[in-house]
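In: no letters, just coordinates:
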């Protein structure tokens, strides 16, 4: 059931479980956990593992529904990935959850050698991607996409909202091979249902058209791009939004077609470092296909260790809030 984000004052201090939902925004509770429970109902090969973070990745719903298929590995992420690989070798389909920083930084070698090298059917679903916590660099996975992109054969998904997440779960489960999916948990914003959107693994989707600016985005930055597009209508700026939920394999054909479609400023908006993320993927794609847009700008996180603090403050500071992103786009259009 959809609910509305609690109408409370914005946080003035950081919080591990802070929501990215704006005040009054429609949200859906635990879409990942609910989708996994539904999908696993008649598929006994689906198992769930976590590193002491079931509640904070919404895997506690799976634990409650299928306790015999749930494995609590403790705060041992390397063991988590090794065990998931072993289960996959026996024909199971493990969903392994933790925080993105712990999977990518702490367990990278195990993912690379145990899971990916043998193309094992493990689904790694990680909360707190990018700048979705105010707890500082120890918990801000601002380089996770760059790291996981470098692993051969790794499919990477960066969903926008609750609808994206719930539709992605069965598709990544059915995909043969390792998957890394960025995870939003708790009360997750719901926006894409207003645009007749459906998630398709490996496909980018035009969410709205526009004549002046094309925002190419992934993750919750697609939500921000849609907010910016609506806000800029008042200034007679027409903004298109192209959502790229699959980072790898990348839908180059759709991106090239959209850039060629009209002579527009291209802005890549991402909740990730400007090093190694969506912006560099798009830039490389356009260079490879010899496509030159009217202009090209990156709206991502800086190549730096980010501050701790309240999420609204940090998003303003690093240029990925709706208000600041809108101002940046108007400056780039001058």
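Out: It's in. Computed from a predicted model, the values in this text were never measured in an experiment.
In: CA only for contacts and neighbour counts going forward, please
Out: OK.
In: A helix includes residue 32, no?
Out: Yes: counting by DSSP: H, G, I helix; E, B strand; the rest coil, residue 32 is part of a helix.
In: dump the residue contacts of it.
Out: 58, 162, 165, 166, 169, 183, 184, 185 (C-alpha atoms under 8 Å, 6 or more residues apart in numbering).
In: ok, structure two:
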């Protein structure tokens, strides 16, 4: 009896860092530009990073306000401790690093030094979820689950360049610690078609639909809108509810939309299906006695592969084409 031949491992080549599609409109470094503008009239705003100014768009702030910029070296725990100290002295630190380093390396320092004292520190982190092809060391697939569990911490997952620009002054006006995912570099422009205005703690219905409601955050709202347009050609009517604030959730809007009968509710997230938006929404619905047909699109409970982002997004079911196929399969 011959041994089973193992399946060849799929390979990809280029490590593509941008999530923008071909020909898609983008804006360069929306976070960096927004923070520079914010700081013009707010001398308490300081920028802090752990050797990643260029890769979190904070270099723009450093160029404009070099005396208010602190480069802490490759020491994320020190970065968070120093940010706590600055906040105690009246500064408002905007702290950047990669999401994996904040969530997995500096978690205890954020928990004990920042969140427990409810300090006014804004932690803004690049490479959230599956937005890099460099494998598990850089893919923050579980950051929302970790930070949702931290008391006092507001958690935000913005969709595009427009929302990032609007988010910066909004979180500056909010007193208390914030964790925000960051799309850096050339960031897609998506929400310009929807007369959108970011409001902390508020979900927004971007598109109505009678058959399917996709509840999404971050880049998955872009994918959800693309999916809704694609499925319209197949006469499938899809609505999209964008939920940029993961904590606190806009419970009232979620319940209002989920109570509408006859719709499949799908939560789509750029995060593991464990502990993220999907499970948060499910808990809200169940504890309030709302039980529509419910499905999740998200990353698996696994260490993800390295490779080119389009290949990985297809492989893990978060590309537009994969979402269309999945949802059509659920409707059969």
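Out: Sure, I can see it. Because the structure is predicted, anything quoted here is derived from the model rather than measured.
In: got a TM-score for the pair?
Out: For this chain pair, the superposition-based TM-score is 0.96 by TM-score structural alignment, normalised by the length of structure 2; 322 aligned residues with a C-alpha RMSD of 1.0 Å.
In: follow-up on the earlier one: going by neighbour count, which of the contacts of residue 32 of structure 1 comes out on top?
Out: residue 184 (30 neighbours; other C-alpha atoms under 10 Å).
In: for that residue, give its distance to residue 99 of structure 1.
Out: 11 Å (C-alpha to C-alpha, to the nearest Å).
In: between those two, what contacts are shared?
Out: 57, 127, 128.
In: who touches the second one in this structure?
Out: Just to be clear, that refers to residue 127 of structure 1. For residue 127 of structure 1, counting by C-alpha under 8 Å, 6+ apart, the contacting residues are 56, 57, 97, 98, 99, 100, 182, 183, 184, 185.
In: select the longest strand from structure 2.
Out: strand 264-272 (DSSP state E).
In: hey, what's the angle from the next helix or strand after it to strand 264-272? Just curious.
Out: Scanning forward in sequence from strand 264-272 of structure 2 by DSSP states H and E, the next helix or strand is helix 277-287. Here helix 277-287 of structure 2 runs at an angle of 140 degrees relative to strand 264-272 (axes from the mean of the first three to the mean of the last three C-alpha atoms, to 10 degrees).
In: how about residue 154 of structure 2: what's its closest non-neighbour residue?
Out: Nearest residue to residue 154 of structure 2, sequence neighbours excluded (C-alpha to C-alpha, 6 or more residues apart in numbering): residue 178, at 4.7 Å.
In: my read: the one you found touches residue 118, true?
Out: No: Residue 178 of structure 2 is beyond contact range of residue 118, at 9.8 Å (criterion: C-alpha atoms under 8 Å).
In: now for these two: what residues contact both?
Out: Common neighbours of residue 178 of structure 2 and residue 118 (C-alpha under 8 Å, 6+ apart) are residue 153.
In: what about these two, which has more around it?
Out: residue 178 (26 against 19).
In: how about the helices in structure 1?
Out: 31-40, 60-65, 77-89, 100-101, 108-110, 144-149, 162-174, 220-232, 252-261, 278-288, 311-317, 322-333 (DSSP state H).
In: residues in structure 2 aligned with the last one?
Out: Equivalent residues of helix 322-333 of structure 1 are located at 320-331 in structure 2, counting by TM-score structural alignment.
In: residues touching the matching stretch, excluding its own?
Out: Under C-alpha under 8 Å, 6+ apart, the answer for stretch 320-331 of structure 2 is 223, 224, 226, 227, 230, 231, 297, 314, 317.
In: pick out whichever of those sits closest to residue 202 of structure 2.
Out: Nearest to residue 202 of structure 2 among the contacts of stretch 320-331 of structure 2: residue 224, at 18.1 Å, using C-alpha to C-alpha.
In: and the aligned partner of that closest one in structure 1, how many residues sit next to it?
Out: Matched across to structure 1, residue 224 of structure 2 falls on residue 225, judged by TM-score structural alignment. Per other C-alpha under 10 Å, the neighbour tally for residue 225 of structure 1 reads 30.
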